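Engineer: coords please:
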Amino acid sequence: MDTGSILGLALALAGILFGLVIEGGHLGQILQPTAAMIVLGGTTGAVMLQFPLGTVATAFLRLFKLFFYRAPTGETELQELVSFANKARRSGIVSLDQELSTVQDPFLHQALMLAVDGTEPSELRKIMELKLQNQTEMEEKIPAVFEAAGGFSPTIGIIGAVLGLIQVMQHLDHIEEVGRGIAVAFVATIYGVGAANVLLLPAAGKLRLRLRREMALKEMTLEGVISILEGMNPHMIEIKLGSYLSPTQAKPSGPVAVKRGAA
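Structural biologist: The predicted model follows:
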């Protein structure tokens, strides 16, 4: 469970609703199903027009995972690579063929398989970087869907408000209802602007941050496999790959040297 996402959304909604109540309003004033239908339907339709249907479906499924996500730290991946380096140093790179069946990460599995097959480090890097680039390009479409939706929804909300005003203007003979009708008409604008700034655009930003972190860990994996193939010392590999971890996660691998002459 992503506590930050849940608390952030709850805090944003609570602030808006409490502000409404403090100003003398009530929740019923902004509960307009027709306004929600206009904004939701119009925004979804515009996004489906811009992106392939499969991409839109994947994006909306990913929206539910926005609140339930376990961020990878990289520590497990680092220790796994160091263990592979130790085994390759003792028994040779070919000995890692026995470990392929236990590797669950498809990216690491393919990189190790190429290494075991005797692929040159430069060629292995080219192949896996191309795979990483293509995967990143496909994954980038998911936050782009929410960014586009965040751009469309305020405009769709304005369309809903104008439609509501058209209906109000047709009943000017009941002047006492004009004010209430105008207030109801602007609810669609609230839905459009609120959805964009409280949910859609923040979701796009968080998904993009997660994507960058996941791609960085794949880069760490690639560097680890290439270092193993080049015969680098496992201790040096651990230090090298530790730079991909955050400062709070990186752990010193050995004793700190004492400066000579220190008091």
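Engineer: C-alpha from now on. contacts and neighbour counts both.
Structural biologist: Will do.
Engineer: show me where the stretch 1-150 of the chain has its helices.
Structural biologist: Assigned by DSSP state H, counting those that start in this stretch, the stretch 1-150 of the chain shows helices spanning 3-22, 33-50, 53-65, 75-91, 106-116, 121-139, 141-169.
Engineer: most packed of those helices?
Structural biologist: helix 141-169 (a mean of 21; mean count of other C-alpha atoms under 10 Å).
Engineer: that helix: what's the following helix or strand?
Structural biologist: helix 178-185 (DSSP states H and E).
Engineer: in that following helix, what counts as buried?
Structural biologist: 178, 181-182, 184-185 (16 or more other C-alpha atoms under 10 Å).
Engineer: report all helices and strands that it contacts.
Structural biologist: helix 141-169 (3 or more C-alpha pairs under 8 Å, 6 or more residues apart in numbering; DSSP states H and E).
Engineer: residue farthest from the centroid of this structure?
Structural biologist: No residue in the chain sits farther from the centre than residue 173, which is 52.1 Å out by C-alpha atoms, centre = their mean.
Engineer: sorry, back to before: out of the buried residues of helix 178-185, flag the one nearest to residue 150.
Structural biologist: residue 185 (20.5 Å; C-alpha to C-alpha).
Engineer: does that closest one touch residue 159 like I think?
Structural biologist: No - with contacts counted by C-alpha atoms under 8 Å, residue 185 stays clear of residue 159, the gap being 9.9 Å.
Engineer: another for comparison:
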Amino acid sequence: MDFASLIGLGLALAGLFVGHTLDGGRFASLIQPAAFAIVVVGTFGAVLLQSDARTFSRGMRMLRWVFFPPKSRRQPLSREIALWSHTARRDGLLSLEQYMETKDLFIRKGLRMVVDGITPDKIRNLLETEVSAIEFAERQAARVWEAAAGYSPTIGIVGAVLGLIHVMENLSDPSRLGSGIAVAFVSTVYGVGLANLFFLPFGNKLKAIVSDQIAQYELLIEVFHDIASGNHTRVVEERVASLLAKR
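Structural biologist: Below is the predicted model:
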């Protein structure tokens, strides 16, 4: 678990609720189901409208990475790369076929190209195309949360206007004015609060995770190119050192 994300979320909520309480407000006043429905349902409806279903679904599934990020592969990957390099140098490129049982489809594809004797430059071009496709799909999914952050405040304002319309329709009945005004103001709080305390931080965190994964794929491209070119293991070891140095 990423405790920094958990603590950050706790601090954000604590600051909001404690500040509200210190100012004399009541926690119950922030609980408005109508405002929540307008902002949350409206926001995700707008995001789904601009995205295809697969991207939207992927973005929702990626949310768990905020608190449970993918396990770091830097150390095991560096050991695998060193093993590939020494094996290829000692026993030839065909010997790499024994390492193709990995579950990582990208690594399997790279090793297959090396074993099949595809030219180093062709390997690089093909894998770069593969990485570009992966990066585009992952970034589009992460941007689901950025899009939510963009729509949420505006839909909060829409909720506020709807609440004021409700107030104006019931000026003759003072007992119903309070609920309409509450929906109006709480909708704005929900819209701005969700955008800045949740959606935007979620999106930025996911983009950072995607960038780290893409950086590892890009390094693998160079590793496969070096191995296919017959470069000395020292060259590959330097690339491994750069992988471990990036945190």
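Engineer: helix, strand, or coil at the residue most central in space within structure 2?
Structural biologist: Geometric centre of structure 2, nearest residue: residue 206, 2.3 Å, by C-alpha atoms, centre = their mean. Three-state assignment for residue 206 of structure 2 (DSSP: H, G, I helix; E, B strand; the rest coil): helix.
Engineer: now do the same for residue 36 of structure 2: its match in structure 1.
Structural biologist: The alignment partner of residue 36 of structure 2 in structure 1, by TM-score structural alignment, is residue 36.
Engineer: quick one: contacts for that match?
Structural biologist: By C-alpha atoms under 8 Å, 6 or more residues apart in numbering, the residues touching residue 36 of structure 1 are 188, 191.
Engineer: quick one: map residue 15 of structure 1 onto structure 2.
Structural biologist: Under TM-score structural alignment, residue 15 of structure 1 pairs with residue 15 in structure 2.
Engineer: now its match: how far from residue 64 of structure 2?
Structural biologist: Distance of residue 15 of structure 2 to residue 64 of structure 2, computed by C-alpha to C-alpha, to the nearest Å: 23 Å.
Engineer: just give the nearest non-adjacent residue to residue 187 of structure 1, would you?
Structural biologist: In this structure, residue 187 of structure 1 finds its nearest non-sequential neighbour in residue 30, 5.9 Å apart by C-alpha to C-alpha, 6 or more residues apart in numbering.
Engineer: surely the one you found touches residue 185?
Structural biologist: No - here residue 30 of structure 1 does not reach residue 185: they are 10.0 Å apart, not a contact under C-alpha under 8 Å.
Engineer: of all the residues in the helix or strand harbouring residue 220 of structure 1, which ones are buried?
Structural biologist: Per DSSP H and E: residue 220 of structure 1 is located in helix 201-229. Across helix 201-229 of structure 1, burial judged by 16+ other C-alpha under 10 Å covers 201-204, 207-208, 210-211, 213-215, 217-229.
Engineer: so who does residue 153 of structure 1 touch?
Structural biologist: 39-40, 42-43, 192-193, 195-196.
Engineer: which one of these is nearest to residue 94 of structure 1?
Structural biologist: Using C-alpha to C-alpha, the contacts of residue 153 of structure 1 come closest to residue 94 of structure 1 at residue 196, 52.7 Å.
Engineer: what's the local residue count around the closest one?
Structural biologist: As a burial measure, residue 196 of structure 1 scores 22 neighbours (other C-alpha atoms under 10 Å).
Engineer: which SS class is the aligned partner of residue 194 of structure 2 in structure 1?
Structural biologist: When structure 1 is aligned by TM-score structural alignment, residue 194 of structure 2 is paired with residue 195. What three-state DSSP gives for residue 195 of structure 1 is helix.
Engineer: distance of residue 195 of structure 1 from residue 87 of structure 1?
Structural biologist: 52 Å.
Engineer: pull the contacting residues for the closest residue to residue 222 of structure 2 other than its chain neighbours.
Structural biologist: For residue 222 of structure 2, ignoring the flanking residues on the chain, the nearest one in space by C-alpha to C-alpha, 6+ apart is residue 124 at 7.3 Å. Residues near residue 124 of structure 2 by C-alpha under 8 Å, 6+ apart: 221-222, 224-225.
Engineer: any idea what residue 124 of structure 2 aligns with in structure 1?
Structural biologist: Under TM-score structural alignment, residue 124 of structure 2 pairs with residue 125 in structure 1.
Engineer: distance check, that match against residue 132 of structure 1.
Structural biologist: On the measure of C-alpha to C-alpha, residue 125 of structure 1 and residue 132 of structure 1 end up 10 Å apart.
Engineer: ok, residue 175 of structure 1 next?
Structural biologist: 63 Å.
Engineer: residue contacts, residue 2 of structure 1?
Structural biologist: Counting by C-alpha under 8 Å, 6+ apart, residue 2 of structure 1 has contacts 66-70.
Engineer: check residue 47 of structure 2 too.
Structural biologist: 56, 144, 147-148, 151.
Engineer: can you list these in CSV and add distance to residue 25 of structure 2?
Structural biologist: Formatted as CSV, the contacts of residue 47 of structure 2 follow (distance: C-alpha to C-alpha, whole Å):
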residue, distance to residue 25 of structure 2
56, 37
144, 33
147, 31
148, 28
151, 27
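Engineer: among those residues, which two are most distant?
Structural biologist: Maximum distance among the contacts of residue 47 of structure 2 (C-alpha to C-alpha): 14.9 Å, for 56 and 151.
Engineer: wait, doesn't residue 148 of structure 2 sit right on residue 197?
Structural biologist: No - if you go by C-alpha under 8 Å, residue 148 of structure 2 and residue 197 don't touch, sitting 11.9 Å apart.
Engineer: on that earlier part again, now the residue nearest to the centre of structure 2, nearest residue through space, not along the chain?
Structural biologist: residue 142 (5.7 Å).
Engineer: test my guess that that neighbour contacts residue 64.
Structural biologist: No - between residue 142 of structure 2 and residue 64 there is no contact under C-alpha under 8 Å: 11.8 Å.
Engineer: residues in contact with the residue nearest to residue 216 of structure 1 when sequence neighbours are not counted?
Structural biologist: Excluding its sequence neighbours, the residue lying closest to residue 216 of structure 1 (C-alpha to C-alpha, 6+ apart) is residue 244, at 7.2 Å. By C-alpha under 8 Å, 6+ apart, residue 244 of structure 1 lies in contact with 74, 216-217, 220.
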